[in-house]
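**Student:** A predicted structure for the sequence below; I have some questions about it.
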Amino acid sequence: MGHYLMNNNSPRHISLIPILEVDSNIQSRVRDIRNEDAVRKWMYTDHFISEDEHLAWLDQLRIDSKQRVFVVLNEDNNPLGAVSVNALDRRHRKSDWAFYLTSTSRGGMGAALEFAFIDFVFDTLALEKLNCEVLEGNDSVVKLHKKFGFVEEGFRRSNIIKEGRRIGVHLLGLLNCEWRTSRQAIYDKYKSRFDQFTFSISFNRE
C-alpha cells in the first residue's frame, strides 16, 4: 500500500481512498453526489443513477484493471466527491482522468486536489501523459485545467447528446515533462490556496 502526501501546514486533511476499500455507506453516499444536478450536468451519463446501477458500476470496477476510482473524504470521513483514472494504459504510460466534488466542497479545494492528483499520476503511477475530456460549455473547468499546464489538443464537434441537443467535447492533455518544468511555478503562484489542504492518496499497486 502506497501513499502520496502533499506536505503543508493545512488545517484540513483530505484523503483519497479507493472506492472499493470504503464501506457500503460511503459508497452509497457517493451515488448521492453523482446524482446531484450540478454534477450530472457535466457528465456523459446524466440520468438519475439507481441503486442497482450504482452497485453494477462498483462490480464492474472490481474487474476493470484500466479504471481506478478514489473517494474524496474529509477529516470526518464524509465523502466530498470522487476522482478517477480511466483508460489506464500501462504499455503507453498514459490515462484519462476526471473528478467531481459535491456543491459544498468546490472552490479552492478543486484546484488543490488537481495539483495533488497530477503529482500522484506522474510520481506514483509513473505515467507520461494525462488526458481529460470536458463537455462544451464547462468553460470554468477548461480554464482550471489550463492553469495546471493542460493543452487543448482538439475539440470533437457535436459529439454527444445532452438534454436533447448535440454538444462538443474539449480534449486536453498534459505531459510529464511539461509538469516537471512548470510545477514549481504553479505551486508558487497558488501556494496560499494549496496550503489550505493536505492530501493523502492510498493506492495498492497490485
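**Tutor:** Sure thing, it's come through.

**Student:** from here on, contacts and neighbour counts on C-alpha atoms
**Tutor:** OK.

**Student:** any residues touching the helix or strand hosting A112, and which ones?
**Tutor:** Using DSSP states H and E, A112 sits within helix 108-123. For helix 108-123, the surrounding residues in contact (CA atoms under 8 Å, 6 or more residues apart in numbering) are 4, 6, 101, 127-128, 130, 144, 148, 176, 193-194, 197, 199, 201.

**Student:** Any of those residues buried? List them.
**Tutor:** Buried by 16 or more other CA atoms under 10 Å: 4, 6, 101, 127-128, 130, 148, 176, 194, 197, 199, 201, out of the contacts of helix 108-123.

**Student:** Among the contacts of helix 108-123, which lie within helices?
**Tutor:** Counting by DSSP state H, the contacts of helix 108-123 place 144, 176, 193-194 in helices.

**Student:** Greatest separation within those: which pair is it?
**Tutor:** In the ones in helices among the contacts of helix 108-123, two members sit farther apart than any others by CA to CA. They are N176 and R193, at 23.0 Å.

**Student:** all strands of the protein, in order?
**Tutor:** Here the chain has its strands, by DSSP state E, at 2-6, 12-18, 68-73, 79-89, 94-101, 129-135, 151-162, 165-175, 197-203.

**Student:** ok, now which ones touch V72?
**Tutor:** 14-17, 79-83.

**Student:** do that again at 7 Å, thanks
**Tutor:** 14-17, 79-82 (CA atoms under 7 Å, 6 or more residues apart in numbering).

**Student:** okay, now the one to match up with it:
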Amino acid sequence: MLRQVHDDDLPVMLRWRNHPKVRAASFTTHAIGEEEHAHWWAGVRADPSRRVLVYEHGGTACGVVTFSGLSPERPVASWGFYLDLDGLERSGGLISAWFGIERDAIDHAFGPLGLTTLRGEVLAGNRPVRLLHSRFGFEETGGYRRVIDGETVDVVTVEVTRASREERA
C-alpha cells in the first residue's frame, strides 16, 4: 500500500536512503545529511510535479516511491523507489516487498495519477531491478552514459504504458 508521507517518516526515510546498497544503486551515492534531506523534502512539498509516497508492506512502512515530471497537460512521468533493506532482510520480506512496491507504484501511476506512460532509469549493472521491471512489463527503451562519482556508467531507460499493461492482463 502507498500512502502520504508524514513528517515523522522523514528520519527513517533518510536512514533507508543512506543504506550503502541503496546508495550504490542510486545516481547520488554520497551519504545524505539531515540538512540536505530537509531541503529536498521542502522542495518536494513545494513542487506540484513531484510526489513522494511511503510504501507499507504487511502494515509496516518499509519503502519510498518517488514520481517526478507530473503535469496535468502530459500524462507521462518518471519514478523511482528504495526499500528498508535492513528491516526487510531481517524479517525475510525483501523479495515480496520488491514485488509489492513495483506493483503498487504502477497501479498508483495508472490509477490515481492518471498516467498513460511511466518511465524510469536504472544503472545498467543493476540486473535485479532490470529483471524486476521486465517482469512487470517495462521495456528497455534506450540508454545513455552518465558520470557518477567521477566514473562514467551506463544507464538504461525503461518504460511501461497503461495500454501494454492492459494487454498483458
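**Tutor:** Perfect, thanks for sending it. Note that the structure is a prediction, hence the values are computed from the model and not measured.

**Student:** coming back round to it: what's the helix holding A112 of the first structure aligned against in the second structure?
**Tutor:** Alignment note (TM-score structural alignment): helix 108-123 of the first structure is matched to residues 96-111 of the second structure.

**Student:** What residues of the matching stretch count as buried?
**Tutor:** For stretch 96-111 of the second structure, by 16+ other CA under 10 Å, it's 97-98, 100-102, 104-107, 109-110.

**Student:** which one of those residues is nearest K21 of the second structure?
**Tutor:** Using CA to CA, those come closest to K21 of the second structure at W98, 14.3 Å.

**Student:** From S71 of the second structure, how far off is the closest one?
**Tutor:** From W98 of the second structure across to S71 of the second structure, the span is 27 Å (CA to CA, to the nearest Å).

**Student:** Next: R45 of the second structure.
**Tutor:** R45 of the second structure sits at a distance of 15 Å from S71 of the second structure (criterion: CA to CA).

**Student:** just R168 of the second structure next, same as before
**Tutor:** 26 Å.

**Student:** Looking at these two, which has the bigger crowd around it?
**Tutor:** S71 (14 against 9; other CA atoms under 10 Å).

**Student:** Can you tell me what the more buried one aligns to in the first structure?
**Tutor:** By TM-score structural alignment, S71 of the second structure lines up with D89.

**Student:** again, but for V44 of the second structure
**Tutor:** Checking TM-score structural alignment: V44 of the second structure goes with L61.

**Student:** Can you name the residues that contact F67 of the second structure?
**Tutor:** So F67 of the second structure contacts 50-52, 77-80 (CA under 7 Å, 6+ apart).

**Student:** Which single one of these is nearest to T152 of the second structure?
**Tutor:** For those, the nearest to T152 of the second structure is G80 (20.8 Å; CA to CA).

**Student:** Skipping adjacent residues, who's closest to the alignment partner in the first structure of the closest one in space?
**Tutor:** In the first structure, the residue paired with G80 of the second structure is A98, using TM-score structural alignment. Spatial nearest neighbour of A98 of the first structure, excluding adjacent residues (CA to CA, 6 or more residues apart in numbering): S84 at 5.4 Å.

**Student:** before we move on, what about V155 of the second structure?
**Tutor:** Nearest to V155 of the second structure is L123, by CA to CA, 6+ apart, at 4.5 Å.

**Student:** What is the equivalent residue in the first structure for the one you found?
**Tutor:** Per TM-score structural alignment, L123 of the second structure is aligned with L135.

**Student:** Next, work out how far apart the residue nearest the centre of the first structure and R180 of the first structure are.
**Tutor:** Centroid check for the first structure by CA atoms, centre = their mean gives F99 as the closest residue, at 2.7 Å. F99 of the first structure is 22 Å from R180 of the first structure, where distance means CA to CA.

**Student:** Next: R31 of the first structure.
**Tutor:** Taken as CA to CA, the span from R31 of the first structure to R180 of the first structure is 35 Å.
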